[in-house]
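**Student:** next input, structure requested:
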Amino acid sequence: MARFENLQETFPMNKTLIALAATSVFAASAQAQNSVTLYGSVDAGINYVSGQDAAKTRLASGIMEGSRWGFKGNEDLGGGYRALFVLESRFEADTGAISNRAASGIQVPDRFLDLQFLGVPLIPLAPGVTTQTVVNQVGAQLGSQIGVNLTNNVFDRQAFVGLVTPVGAVLAGRQYTPAYEMFYVFDSMQTDSSLSAAQIATLPAAVDIRKSNALAYRLQKDGFTATLMYAFGETGDSTSNNRYMSANAYYKGNGFAVGAAYGTNNNAVGDKALTDVLLGASVDLGPGKLSTLYATFKDDNPGVGADVTAGLIAQNPSPAFAPLATLIGNAFERALRQDSRLFHVGYRFNFGPSTVTVAYNHYDDRTIADADVQSYGAVYTYALSKRTDVNFVLTRFDNDDNAQAAPGGGGFFGGVTSEAGKGAHNIALALRHRF
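**Tutor:** Below you'll find the predicted structure:
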């Protein structure tokens, strides 16, 4: 059931990615210093989410962005060459853990448990056991994989080494993908809080946030930035299994920016799977910036069907059960396919120590589920200093009949509402300190 592994990430974008591109990686060599720096961010506060069976009010870590700590190093090699590294770990400010689950726990959307939606007949299998029982068990297994860093990797956020040259930088290790970088650049919230555009495209995950075993080439010059990435799948006996490729390019001019990105995955058997295309633009308008983002997500081969089938047969090796196991596996394969569009528009403006962002996001699901979601709201940030701010978040999620998205945060997955078609709103007050 490996296809749900993308759900083990929510949508926190590390600000050091852009800072690294703008300063550490591409600064003039005369400014480079040999150094190792400890850095991070602690973000915690009161978070209220309606529409869920779970506790609605809780102390949460990562309301605006995921709490993290890390090391970044830089060595001037001379002649325009430099070596660098980044090691970054997440943590939960409320518990000290390095992983978290959604408030809704292992719950999956109702449609993944609906026999009629899945196309699975109700058949008695044993006393008290039906095909619904089996489907519920598969749903619970899939739901158990929904969360952030459930494998408790120490440097789950980033772990890479790089060489900067006069013609760009080569980076190797676990990194943010070029496709997801577009969310940071053209999302008005820069992926912060439940108001981020990425928050409504999470189950199944519509974009890969980070990739391990990744090799990237990055170039920045005169306002132009471009990145190419190839991530080795390192699965099975073929180099195409679980392979990932992505690229982006964007230009920041005087008062405007435009960009595009592309990313594509292969599944565990080498078939083309999740593919993203993203377009973004922003323009300075009045006292602030108007930003927009448009994305398409397509996945005809999520690859979960074979895993479900194999798991069910392992639990019941009877030859008579194999056709039913295949039927259920194929049903989940169809249910987890993606064909969707995402639109975002937002406006952010500053006045003194205050920043206000308003945004509207629409997720158009074109699969048989037709699970459309809209979100909108406002975020107010008051800077107490250059490193510390207070944030107030107000976001509304409207779910269509089969949709069930619940608001999360910059550092945690929102999960699902108590039933399909039920909306939710998020009210949060967070304190964030960067070091």
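
**Student:** when you work out contacts or count neighbours from here on, use the C-alpha atoms and nothing else.
**Tutor:** OK.

**Student:** contacts for stretch 282-297?
**Tutor:** 183, 186-188, 206-207, 255-258, 274-281, 338-350 (CA atoms under 8 Å, 6 or more residues apart in numbering).

**Student:** okay, now residue 323: neighbour count?
**Tutor:** 12 (other CA atoms under 10 Å).

**Student:** now it, what's its secondary structure?
**Tutor:** The local conformation at residue 323, judged by DSSP: H, G, I helix; E, B strand; the rest coil, is helix.

**Student:** what about it, distance to residue 92?
**Tutor:** Relative to residue 92, residue 323 is positioned 44 Å away (CA to CA, to the nearest Å).

**Student:** kindly report the same for residue 398.
**Tutor:** 28 Å.

**Student:** so residue 89, which of the three states?
**Tutor:** From three-state DSSP, the assignment for residue 89 is strand.

**Student:** ok, it - contacts?
**Tutor:** With the criterion set at CA under 8 Å, 6+ apart, residue 89 makes contact with 68, 69, 70, 98, 154, 155, 156, 157, 158.

**Student:** element containing the closest residue to it other than its chain neighbours, please.
**Tutor:** Spatial nearest neighbour of residue 89, excluding adjacent residues (CA to CA, 6 or more residues apart in numbering): residue 155 at 4.3 Å. Assessed by DSSP states H and E, residue 155 sits outside every helix and strand.

**Student:** give me the neighbour count for the nearest residue to residue 92 once chain neighbours are set aside.
**Tutor:** In space, residue 92 comes closest to residue 61 once its chain neighbours are excluded; the distance is 5.4 Å by CA to CA, 6+ apart. Residues lying near residue 61 (other CA under 10 Å) number 29.

**Student:** these two touch, right, residue 61 and residue 41?
**Tutor:** No - with contact defined as CA atoms under 8 Å, residue 61 and residue 41 do not form a contacting pair (10.7 Å).

**Student:** in which helix or strand does residue 36 reside?
**Tutor:** strand 35-49.

**Student:** hang on, residue 407 in a strand?
**Tutor:** No - counting by three-state DSSP, residue 407 is not part of a strand but coil.

**Student:** how close does the nearest residue to it once chain neighbours are set aside get to residue 405?
**Tutor:** Distance criterion CA to CA, 6+ apart; nearest residue to residue 407, sequence neighbours excluded, is residue 414 at 4.7 Å. As judged by CA to CA, residue 414 and residue 405 stand 7 Å apart.

**Student:** Proceed likewise with the subsequent sequence, for comparison:
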Amino acid sequence: MKKSLLALAVLGAFAGAASAQSSLTVFGIVDLSVNSVKNGSITQKSMGSNQLNSNRLGFRGTEDLGGGMSAGFWIEGGMSNDDGTPGGLNFQRRSTVSLLGSFGEVRLGRDYTNTFTNVASFDAYGANGFGNFSNIYASTPAGLGSGATTAVRANNMVGYFTPGNLGGLYGSAQIAAGEGTKGNKYTGFRLGYAAGPVDVAVAMSQTDLGTADKYKVFNVGASYNLGVAKLLAQYDQRKYGALKYTSYQFSTSVPLGQGEFRASYAKGNAEGGTTSANDASLLGFEYIYNLSKRTALYTQYGRLSNKGASAIALGGVSTGSGFTSTGYGAGVRHIF
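**Tutor:** Here you go, the predicted structure:
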């Protein structure tokens, strides 16, 4: 009996050590809003997802390998919560495995590109909402007809991320294999410096399309936290052959007790070929009220003005080109 109790105690100690060295987290976001979007003379009312944060369900974890090293995984998929369908729940938001240590992190799989991470980091909206910068820089005109699929994520990617003890310096380098898929062969890097209220970073990339011309992206962003408000600004340029799309954004976030006010202004300008008239400007406002650390109510407004052949819509049905797209809505977001 004593031997049995001793064996159970030893097994329990090993199990406790194993659980202390490993972790598994289930996480997600549910975000739904009621919106109205008017494109030209057509108005469409809808319940939509992802206006404050992108809906997601994910699993992530780490294992301590000893000697200061660990292994990690992160799989995450989107959800269409307005109708309950799986939507993007195929783990295409992120699906990676990593090795981490004093050297930094080596990450493999489908992940955000560093040029996207850079612009999202210096947008008060992140990458969601009627006023967010991606409405301009990730639009069809900004793609310049290249067929590149790397505006946000890339498949088959190997990435290196610097450790967090470099005196404020941070960076990443990524390379993605095309594997026969046009528009996915990506290489790029990001380098930044953050200390105190200041954060500034630059990113560059190119996507190989199997032709003489490559789709190239350059962006730089900066932010300064005044305490009473955070000011952000950024510049983004995309090139493909003789075509060029340049955009910039100014945005701010202002804490107001349990709430937060956000505002942004962005403009995109196309040059070269027949795309020279595809210009657009965007103005956005948003207010968030935090009921708790995980639950928030929000309301927002955006106005996107197209010029010439530009036909960017904030949602709903596009009405040709040169129209004005306006959107407003209110919603709730819960993080778990």
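
**Student:** superposed, what's their TM-score?
**Tutor:** With the length set by TM-score structural alignment, normalised by the length of structure 2, the two chains reach a TM-score of 0.86; 306 aligned residues with a CA RMSD of 2.0 Å.

**Student:** re the thing from before, ok, residue 414 and residue 405 of structure 1, which is more surrounded?
**Tutor:** Of the pair residue 414 of structure 1 and residue 405, residue 405 is the one with more neighbours under other CA under 10 Å, namely 33 against 25.

**Student:** now do the same for that one: its match in structure 2.
**Tutor:** Here residue 405 of structure 1 is matched to residue 312 in structure 2, going by TM-score structural alignment.

**Student:** where does residue 401 of structure 1 sit: helix, strand or coil?
**Tutor:** Residue 401 of structure 1 - assigned by three-state DSSP - is coil.

**Student:** residues touching it, list them.
**Tutor:** 371, 420, 421, 422.

**Student:** what ranges do the helices span in the stretch 51-200 of structure 2?
**Tutor:** With DSSP state H, counting those that start in this stretch as the criterion, the stretch 51-200 of structure 2 has helices at 114-121, 134-137, 140-143.

**Student:** highest mean neighbour count out of the ones you listed?
**Tutor:** Of all the helices of the stretch 51-200 of structure 2, helix 134-137 has the most neighbours on average by mean count of other CA atoms under 10 Å, namely a mean of 25.

**Student:** contacts for it?
**Tutor:** 127-128, 142, 236, 247, 266-268, 280-282, 312, 314.

**Student:** mind redoing it with 10 Å?
**Tutor:** For helix 134-137 of structure 2, the surrounding residues in contact (CA atoms under 10 Å, 6 or more residues apart in numbering) are 116, 119-120, 123, 125-129, 142-143, 151-152, 235-238, 245-249, 266-269, 279-282, 304, 312-314.

**Student:** please apply the same query to stretch 381-388 of structure 1.
**Tutor:** By CA under 10 Å, 6+ apart, stretch 381-388 of structure 1 touches 41-43, 350-357, 389-393, 429-435.

**Student:** just the buried subset of those, written out for ChimeraX, thanks.
**Tutor:** Remark: buried members of these, expressed as a ChimeraX selection using 16 or more other CA atoms under 10 Å:
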select :41,42,43,355,356,357,389,390,391,392,393,429,430,431,432,433
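
**Student:** which residues sit in contact with the counterpart of residue 185 of structure 1 in structure 2?
**Tutor:** Alignment note (TM-score structural alignment): residue 185 of structure 1 maps to residue 121 of structure 2. Contact analysis of residue 121 of structure 2 by CA under 10 Å, 6+ apart lists 127, 199, 200, 201, 221, 222, 223, 232, 234.

**Student:** mind checking how far residue 121 of structure 2 is from residue 251 of structure 2?
**Tutor:** Residue 121 of structure 2 is 12 Å from residue 251 of structure 2, by CA to CA.

**Student:** residue 316 of structure 2 now?
**Tutor:** Distance from residue 316 of structure 2 to residue 251 of structure 2, by CA to CA: 25 Å.

**Student:** please say which of those two ends up with more neighbours.
**Tutor:** Of the pair residue 316 of structure 2 and residue 251, residue 251 is the one with more neighbours under other CA under 10 Å, namely 25 against 18.

**Student:** that one: helix or strand, and which one exactly?
**Tutor:** strand 243-256.

**Student:** just the angle between that strand and helix 114-121, please?
**Tutor:** 40 degrees (axes from the mean of the first three to the mean of the last three CA atoms, to 10 degrees).

**Student:** give the aligned range of the very next helix or strand once past strand 243-256 of structure 2 in structure 1.
**Tutor:** The first helix or strand that comes after strand 243-256 of structure 2 along the chain, using DSSP H and E, is strand 259-271. Matched against structure 1 by TM-score structural alignment, strand 259-271 of structure 2 falls on residues 354-366.

**Student:** follow-up on the earlier one: out of the helices of the stretch 51-200 of structure 2, nearest to residue 36 of structure 2?
**Tutor:** helix 134-137 (16.6 Å; CA to CA).

**Student:** aligned partner of residue 283 of structure 1 in structure 2?
**Tutor:** So, by TM-score structural alignment, residue 283 of structure 1 is matched to residue 224.

**Student:** what sits against the residue nearest to that match when sequence neighbours are not counted?
**Tutor:** Closest residue in space to residue 224 of structure 2, ignoring its immediate chain neighbours: residue 198 at 4.8 Å, by CA to CA, 6+ apart. Residue 198 of structure 2 makes contacts with 168, 222, 223, 224, 225, 226, 230, 231, as judged by CA under 10 Å, 6+ apart.

**Student:** sorry, back to before: distance-wise, check the residue nearest to residue 407 of structure 1 relative to residue 254 of structure 1.
**Tutor:** Applying CA to CA to residue 414 of structure 1 and residue 254 of structure 1 gives a distance of 37 Å.

**Student:** returning to that earlier point: if we go to structure 2, which of the contacts of residue 401 of structure 1 are intact?
**Tutor:** Here is what carries over to structure 2 from the contacts of residue 401 of structure 1, by both residues aligned by TM-score structural alignment, their matches' CA atoms under 8 Å: 371, 420, 421.

**Student:** any idea which of those residues has the most stuff around it?
**Tutor:** Going by other CA under 10 Å, residue 371 tops these with 21 neighbours.

**Student:** did I read that right, that residue in a strand?
**Tutor:** No - checked against three-state DSSP, residue 371 of structure 1 lies outside a strand; its state is coil.
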